[in-house]
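> sequence plus the predicted model coming up.
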Amino acid sequence: MLLYHMFLMQGGYSHFRKFEKVIPEWQKKMVNLPTVSVFIPAHNEEVVIGNTLRAMSRLYYPKDKLEIIVINDNSSDRTAEIVEEFTRKYSFIRLIETIAPNKGKGKSSALNEGLRQSSGDVIAVYDADNTPERMALWYLIMGLVNDPESAAVVGKFRVINAAQTWLTRFINIETICFQWMAQGGRWKWFKVATIPGTNFAIRRSIMEQLGGWDVKALAEDTELTIRVYNLGYHIRFFPAAITWEQEPETLKIWWKQRTRWARGNQYVVLKFLTQFLSLKRKRIVFDLFYFFFTYFLFFFGVILSNVLFIANLFFDLNLTVGNVALILWLLAVLLFLAEVMITLSIEKTEMNGKNFLYVILMYFTYSQMWIVLVVYSLFLEMKRVIFREEVRWYKTERFEQKNNGGTK
């Protein structure tokens, strides 16, 4: 896995060096622009929705071809009231309310409501805590206009509260690695990228052909990715489109959010592996096996290794840690540090001494926490399947934003 991620890091770095070169040529085709509906699903978002809509109001795109739609999903706070203040000021901002059967069922249901009540040729999605940079939407549409084979274009997201806590510093490092390894690296080598939960644009015709979002999927973005590729299209990663998002500042909120992510990805793996023979586009099998190794084989291998190591401390299992094993472990640690730090160097100001220390600490703490979390998530998902429990969506709690990244 470490060697594979080093390979992805090299691809991501190569993509970083080249992706902007197409912009001058692509800019020439930005004439007959499509209409765009931007969806912002919102449930009790009064803490952040104001900053988000201020960033949306500054988006560089013809306002007569743009509609910003806040989908208020059964909020009990001042979300609707705040949004209405913006609707009175900006004619292109709308507020809609979810209705049965989509009401109060989570993000996928809210997005389906938005799809039903919108008219744009292109659908863009942003989470309610996002402050996209001024050119973000323009670049997403630029990718679609210039690449007819792409069903969707996804941008890059950065952490707006990275310096708040030790946890947000870890998440900041994690998200940068995801952008340039998983997204940039896979796009460079395999022309594969994953639709994230935010900062992406997809053609309406594709969403209507697919029948909208899967309401049973906790990771609706990953699930949608597989179905898009199965139609024969690809998903382009274009990091010129940047949004800033808020990340959990406490371990409790992080645990709930990441548990939903892990369960969602486990659901996707099991859903599509059972349909393996009926999948039309075999390219997506690569991604399915990657998730399968990540959430099943790799983690169980690590768990077995840890159990044997701990058991050998108390009982003689006739196991010894030889010099070769120690050298391999040391090389693995150095490989982890090298690939993460090189990836951080892509983002200005991120490759520094403080982050180097956090990466070392991350290896022994944050990375190990994921093992426990994935096992716990798998237990919950198995329990849901066995007892046929209803899927319950967890919305990440927000914090007051102390700065605004959506002004560039």
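Everything's here; your move. Numbers count the residues shown, from 1 in each chain.

> when you work out contacts or count neighbours from here on, use the C-alpha atoms and nothing else.
Noted.

> kindly list the longest strand within the protein.
The strand that spans the most residues within the chain, counting by DSSP state E, is strand 234-245.

> for that strand, packing partners?
Counting contacts by 3 or more Cα pairs under 8 Å, 6 or more residues apart in numbering; DSSP states H and E, strand 234-245 is packed against strand 131-132, helix 136-146, strand 150-159, helix 220-230.

> below is an additional structure, to be compared with the one above:
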Amino acid sequence: MKKTCKKIVVVGLLLMGILNNSFYTYASNHKETTEPGNLYALSAVLMDGTSGRVLYGKNAEEPRAMASTTKIMTCILILEQCNLEETAKTSAYAASMPKVHLGAMEGEEFLVKDLLYSLMLESHNDSAVILAEHLRGSVSEFAAKMNEKAKEIGCENTWFITPNGLDAQEEVQGEIKKHHTTATDLGRIMRYCISQSPKKEAFLEITRTPSYSFQDVSGKRSFSCNNHNAFLSMMEGALSGKTGFTSEAGYCYIGALERDGKTLIVALLGCGWPNNKSYKWQDTRKLMEHGLEHYSVHALSEARLPQIPSAIPVEKGQSEILGEGAKVSTVRMETEDMQMLLGAGDEVKTIYRGKTFLEAPVRKGEKIGEIQYQVNGETWKTEEVVAGNAVKEIDYSWCLEQTMNRWAKGGI
């Protein structure tokens, strides 16, 4: 009897190798992408708000104090986890917060909704503490929730201690940690607030409101808030933003803009100290205009796909005819297309990393390889390539059946 199985030899290919790749360099009528020029900020980021890709960074991963830009995280956590009609009570600690503050008195009660406007329009430090204590019982417990959310969003170098952004430090497992973030992480938090959070619409509504008035629950005192985010009237398409200042952080800003199908986020840390309050607006405009001029929206599907083998040989696999090599067909599991801002010179590459042979048994739907979509060497999207059919392992009963079939046909 002839051998029932022949070993498949694959020459010149690795088991998990790059079989083929395709790429293109985006080109358009836009001017060649250049640096946006000198910035006042010590750390800065221009981010694609759709994909989260950093288009430009200056000391983007350098940890720095962030002042009241902290409050965007406080706001989104309260929106996601509280009923806005709940009543929050002012503690002695909350009432002791320094200016800028609402001036809430110990025991005074407010609606959560009203405190959020106080938090985001006037940047009141006591309102932040009232909200934090209302949700988690203490500032430290709320800060733990902030840090948990930061990790969930993908922030790699952020540490929250306060809900209002006042300069602070604490000892954590023998290490002194300051209240800090990076320009990249701050951009990630804003991206979450405006486009990914289930409460994004409420966040945008609050942060875009020009003015707001309210009373404490008893109705004895009235308060008025005005939005201090000058960026909202500075550029067409301005979406949201938050200012900040402490003696350690300097002037800080996080803002977002949406125009011509593009969503841009600018994060600035250490953007001047008194008397240079306007520096942050100059840097914000410069970065936003750079993004609008030099980047266009593109789908990653525009990149040429690599050739994928239509079938993969299977060692020790059952086939319909004795001696014929078993194979599995390949099926590409397409995922939702991804939109991204690309500039002149950005290289989009697609790479297929897949197995060159399999060993039985093989299940239908088993992963064979994947297609990676890369922009300038960084992977942004992945699609799986799977087995389109199952292949059983050669066993005694299959060999017997094949032998009997050949005997019946006079092949033996």
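That came through, no problem. Being a predicted model, the structure only gives us computed values, none of them experimental.

> fetch the TM-score of the aligned pair.
The TM-score (TM-score structural alignment, normalised by the length of the first structure) is 0.26; 190 aligned residues with a Cα RMSD of 7.6 Å.

> for the helices and strands packed on strand 234-245 of the first structure, give me a markdown table that also has mean neighbour count.
Supplementary listing: these in a markdown table, determined by neighbours: other Cα atoms under 10 Å:
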| stretch | mean neighbour count |
| --- | --- |
| strand 131-132 | 31 |
| helix 136-146 | 23 |
| strand 150-159 | 25 |
| helix 220-230 | 21 |
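
> related to what we said a few turns ago, what comes up buried for the next helix or strand after the longest strand of the first structure?
Counting by DSSP states H and E, the element after strand 234-245 of the first structure in chain order, helix or strand, is helix 251-273. For helix 251-273 of the first structure, a neighbour-count test (16 or more other Cα atoms under 10 Å) marks 253-254, 256-269, 272 as buried.

> what sits up against the helix or strand following helix 251-273 of the first structure?
Reading on from helix 251-273 of the first structure to the C-terminus, the next helix or strand found by DSSP H and E is helix 283-292. Helix 283-292 of the first structure is contacted from outside by Ile226, Tyr229, Asn230, Asn265, Gln266, Val269, Phe272, Leu273, Phe276, using Cα atoms under 8 Å, 6 or more residues apart in numbering.

> quick check, nearest of these to Arg169 of the first structure?
Asn265 (23.9 Å; Cα to Cα).

> surely the closest one is in contact with Leu224?
No: counting by Cα atoms under 8 Å, Asn265 of the first structure does not reach Leu224; the two are 11.4 Å apart.

> helices along the second structure, start to end?
For the second structure, the helices defined by DSSP state H occupy 71-81, 92-95, 112-121, 125-136, 139-153, 183-191, 200-207, 279-294, 396-408.

> still on that earlier bit, helix 220-230 and the longest strand of the first structure, what's the angle between them?
Angle of strand 234-245 of the first structure versus helix 220-230, following axes from the mean of the first three to the mean of the last three Cα atoms, to 10 degrees, is 160 degrees.

> re the thing from before, and which of the contacts of helix 283-292 of the first structure is nearest Tyr358 of the first structure?
Here the nearest of those to Tyr358 of the first structure, counting by Cα to Cα, is Asn265; it sits at 26.9 Å.

> I'd like the distance between that closest one and Gly114 of the first structure.
24 Å (Cα to Cα, to the nearest Å).

> same list (the contacts of helix 283-292 of the first structure) but as JSON lines, adding distance to Val36 of the first structure.
Below are these laid out as JSON lines (distance: Cα to Cα, whole Å):
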{"residue": "Ile226", "distance to Val36 of the first structure": "23"}
{"residue": "Tyr229", "distance to Val36 of the first structure": "22"}
{"residue": "Asn230", "distance to Val36 of the first structure": "24"}
{"residue": "Asn265", "distance to Val36 of the first structure": "29"}
{"residue": "Gln266", "distance to Val36 of the first structure": "32"}
{"residue": "Val269", "distance to Val36 of the first structure": "31"}
{"residue": "Phe272", "distance to Val36 of the first structure": "31"}
{"residue": "Leu273", "distance to Val36 of the first structure": "34"}
{"residue": "Phe276", "distance to Val36 of the first structure": "34"}
